[in-house]
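[1] coords please:
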Amino acid sequence: MDFNASDAIPGPRTEDHLPHTAQAAVKIVIVGGFGVGKTTMVGAVSEIRPLTTEETMTQAGIGVDDNYGSDSKTATTVAMDFGRISISDKLVLYLFGTPGQERFWFLWNGLFEGALGAVVLVDTRRLEVSFDVMGRLEECGVPFVVAVNTFPDAPRYPVEELRTALDLIPEIPIVECDVRRRASSRDVLMTLMRFLHSIALSRALT
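    Predicted coordinates for the structure are as follows:
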């Protein structure tokens, strides 16, 4: 999915400085396989002009990068994407999109450091690429939710079938989204924040 197809945020984007009412800033990472929509999601939802590190794809990636379902993709993230969204007057999320190609996964540990939570973007045409992503998050102790990006030509499955296929415990939320749409991407982030809140409450009661 191209960022150019994303919803435009009405009016000018805000300045880079934080709102004066902000009391807390949280780091969130957006992860997933190559071409699942991470750059698009960050770009669609960010209230500031997003920072991207996309480079034009070259012949060097042929036979190395899995571009299944992304034949029209001409650029790829080589370091990270960065954006920001205010969830409320007091809470701001800093969004870090990770590179999807396996050859850039060495960057993940640095991006995961200090992250409160993560969104795992999934393409139902190639669920298998999600296992390593979720495994890395679990190793780093980063809680996550799963967001199924609804590509037009991708098959749709009931949530419980996806949960079984991804081997997820019942507590981890799975939601559908269209990362080109700001409201849809924001709903995913709200699902993550509610999940993180429930984890915090559970820990406080034990």
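[2] every contact and neighbour count from this point should use C-alpha atoms.
    Fine.
[3] ok, Ala79 - contacts?
    53-54, 98-99, 104, 107 (CA atoms under 8 Å, 6 or more residues apart in numbering).
[4] can I get these in JSON lines including neighbour count, distance to Ser184 and secondary structure?
    Shown next, in JSON lines, are the contacts of Ala79 (neighbours: other CA atoms under 10 Å; distance: CA to CA, whole Å; DSSP: H, G, I helix; E, B strand; the rest coil):
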{"residue": "Thr53", "neighbour count": "16", "distance to Ser184": "24", "secondary structure": "coil"}
{"residue": "Glu54", "neighbour count": "16", "distance to Ser184": "23", "secondary structure": "strand"}
{"residue": "Thr98", "neighbour count": "26", "distance to Ser184": "20", "secondary structure": "coil"}
{"residue": "Pro99", "neighbour count": "28", "distance to Ser184": "22", "secondary structure": "coil"}
{"residue": "Phe104", "neighbour count": "14", "distance to Ser184": "28", "secondary structure": "helix"}
{"residue": "Leu107", "neighbour count": "14", "distance to Ser184": "27", "secondary structure": "helix"}
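[5] determine which two of these are furthest apart.
    For these, the farthest-apart pair by CA to CA is Glu54 and Leu107; their separation is 14.7 Å.
[6] residue ranges of the helices in this structure, please?
    Residue ranges of the helices in the chain, as given by DSSP state H, are 38-45, 108-112, 130-140, 159-166, 182-205.
[7] hey, which of those is tucked in deepest?
    Highest mean neighbour count among those (mean count of other CA atoms under 10 Å): helix 38-45, with a mean of 30.
[8] thinking again about what came up before, can you put the helices of the chain in CSV and add distance to Val78?
    Written out in CSV, the entries for the helices of the chain read as follows (distance: least, CA to CA, whole Å):
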stretch, distance to Val78
helix 38-45, 11
helix 108-112, 11
helix 130-140, 17
helix 159-166, 26
helix 182-205, 22
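[9] this one next, for a side-by-side:
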Amino acid sequence: MDSARSDTRPPEAPPIVALKILIAGGFGVGKTTMVGAVSEIRPLRTEEHLTEAGRGVDQTAGVEQKTTTTVALDFGKITLHDQFALYLFGTPGQDRFWFFWDDIAQGALGAVVLADTRRLQDCFAAVDYFERREIPFIVAVNCFAGARRFRVEEVASALDLDPGTPVVLCDARERSSAKEVLIAVVEHASRTYAGRRGPEER
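    Sure thing, here's the model as predicted:
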């Protein structure tokens, strides 16, 4: 495993900085999968089976094989470069759980909006949420088998992203790919916050 463990770090090493990252996006886009793929601890999951009560409420078009849904959050952790401990919070994707987002988002450094090009409209709400609250985010296109591939510029245009918002391609099932996404959001958030500070504060 390439993640650092606290009990193997030399005594003189600087303390690890804890950072909170949100993983958001539409229903069935791969949030739980990404957290599970990259977490160095056993991830906390709050999944429940879909029931008849959710029929007509949960939009399962395109993900008909999905049988469970996150009803609160997913939680995981990964250490990057022996410097940063990223605490990952996967948000629920359905509209009826959005009231929970404000609590989850408190103190977040940045966010990843996972997107499925077959259902790109499903991530509009997450994009709007983070833009309105000025939380730095990137869009990570989860490349599902059989889905049409688009250039990142096309995705950015379709989502009407603000200039400078990164779009990356990924496979949420692969640890290395998910890790690159997290590195990208930390770097983007660092640049964003540095740009908001005045020269005398840098």
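[10] nearest to Leu91 of the first structure among the helices of the first structure would be which one?
    So among the helices of the first structure, helix 182-205 is nearest, using CA to CA, at 10.5 Å.
[11] mean shift between that closest one and the second structure?
    When the second structure is superposed, helix 182-205 of the first structure averages 1.4 Å from its matched positions, counting by mean CA distance after the TM-score superposition for the first structure.
[12] stretch 176-187 of the second structure aligns to what range in the first structure?
    Using TM-score structural alignment, stretch 176-187 of the second structure corresponds to residues 183-194 of the first structure.
[13] ok, now stretch 27-43 of the second structure?
    Stretch 27-43 of the second structure maps onto residues 34-50 of the first structure, going by TM-score structural alignment.
[14] how far away from the center of its chain is the matching stretch?
    With CA atoms, centre = their mean, to the nearest Å as the basis, stretch 34-50 of the first structure stands 8 Å off its chain's centre.
[15] and stretch 87-103 of the second structure, by the same measure?
    Offset of stretch 87-103 of the second structure from its chain centre (CA atoms, centre = their mean): 11 Å.
[16] cool, and stretch 190-206 of the first structure?
    19 Å.
[17] repeat for stretch 14-21 of the first structure
    23 Å.
[18] list the contacts of it.
    Applying CA under 8 Å, 6+ apart, the contact partners of stretch 14-21 of the first structure are 47-48, 89-90.
[19] for ChimeraX, what selects the buried ones among the residues you listed?
    Here the buried members of those are turned into a ChimeraX selection, burial being counted by 16 or more other CA atoms under 10 Å:
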select :47,48
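[20] ok, longest strand in the first structure?
    Taking residue count as the measure and DSSP state E as the definition, the longest strand of the first structure comes out as strand 24-32.
[21] mean deviation, that strand versus the second structure?
    Mean for strand 24-32 of the first structure is 0.3 Å (mean CA distance after the TM-score superposition for the first structure).
[22] neighbouring contacts of that strand?
    Taking CA under 8 Å, 6+ apart as the rule, strand 24-32 of the first structure contacts 38, 42, 90-100, 111-112, 114-122, 129-130, 133.
[23] can you pull the contacts of the aligned partner of Ile135 of the second structure in the first structure?
    With the correspondence set by TM-score structural alignment, Ile135 of the second structure lines up against Val142 in the first structure. Listed by CA under 8 Å, 6+ apart, the contact partners of Val142 of the first structure are 112, 115-118.
[24] rerun at 10 Å
    Taking CA atoms under 10 Å, 6 or more residues apart in numbering as the definition of contact, the neighbours of Val142 of the first structure are 28-29, 112-118, 134, 136.
[25] of those, which is the most crowded?
    Val29 (28 neighbours; other CA atoms under 10 Å).
[26] quick one: map Arg119 of the second structure onto the first structure.
    Taking TM-score structural alignment as the alignment basis, one finds that Arg119 of the second structure is matched in the first structure by Arg126.
[27] okay but Asp171 of the second structure is in contact with Ala115, surely?
    No: under the contact definition of CA atoms under 10 Å, Asp171 of the second structure does not touch Ala115, with a separation of 11.0 Å.
[28] which of the two has more neighbours?
    More crowded of Asp171 of the second structure and Ala115, by other CA under 10 Å: Ala115, with 28 against 20.
[29] now that one: closest residue in space, sequence neighbours ignored.
    If the residues on either side of it in the chain are set aside, Ala115 of the second structure comes closest to Val141, at 4.7 Å by CA to CA, 6 or more residues apart in numbering.
[30] got it, and Gly28 of the second structure?
    Counting by CA to CA, 6+ apart, Gly28 of the second structure lies nearest to Val63, which is 6.4 Å off, once chain neighbours are set aside.
[31] tally of neighbours for the one you found?
    When neighbours are counted by other CA under 10 Å, Val63 of the second structure registers 12.
[32] do the same with the one 10 residues further on
    Using other CA under 10 Å, Leu73 of the second structure has 23 neighbouring residues.
[33] which residue in the first structure lines up with it?
    Leu73 of the second structure maps onto Met80 of the first structure when the alignment is built from TM-score structural alignment.
[34] show me what the residue nearest to Gly28 of the second structure aligns to in the first structure.
    Aligned against the first structure - with TM-score structural alignment as the criterion - Val63 of the second structure pairs with Ser70.
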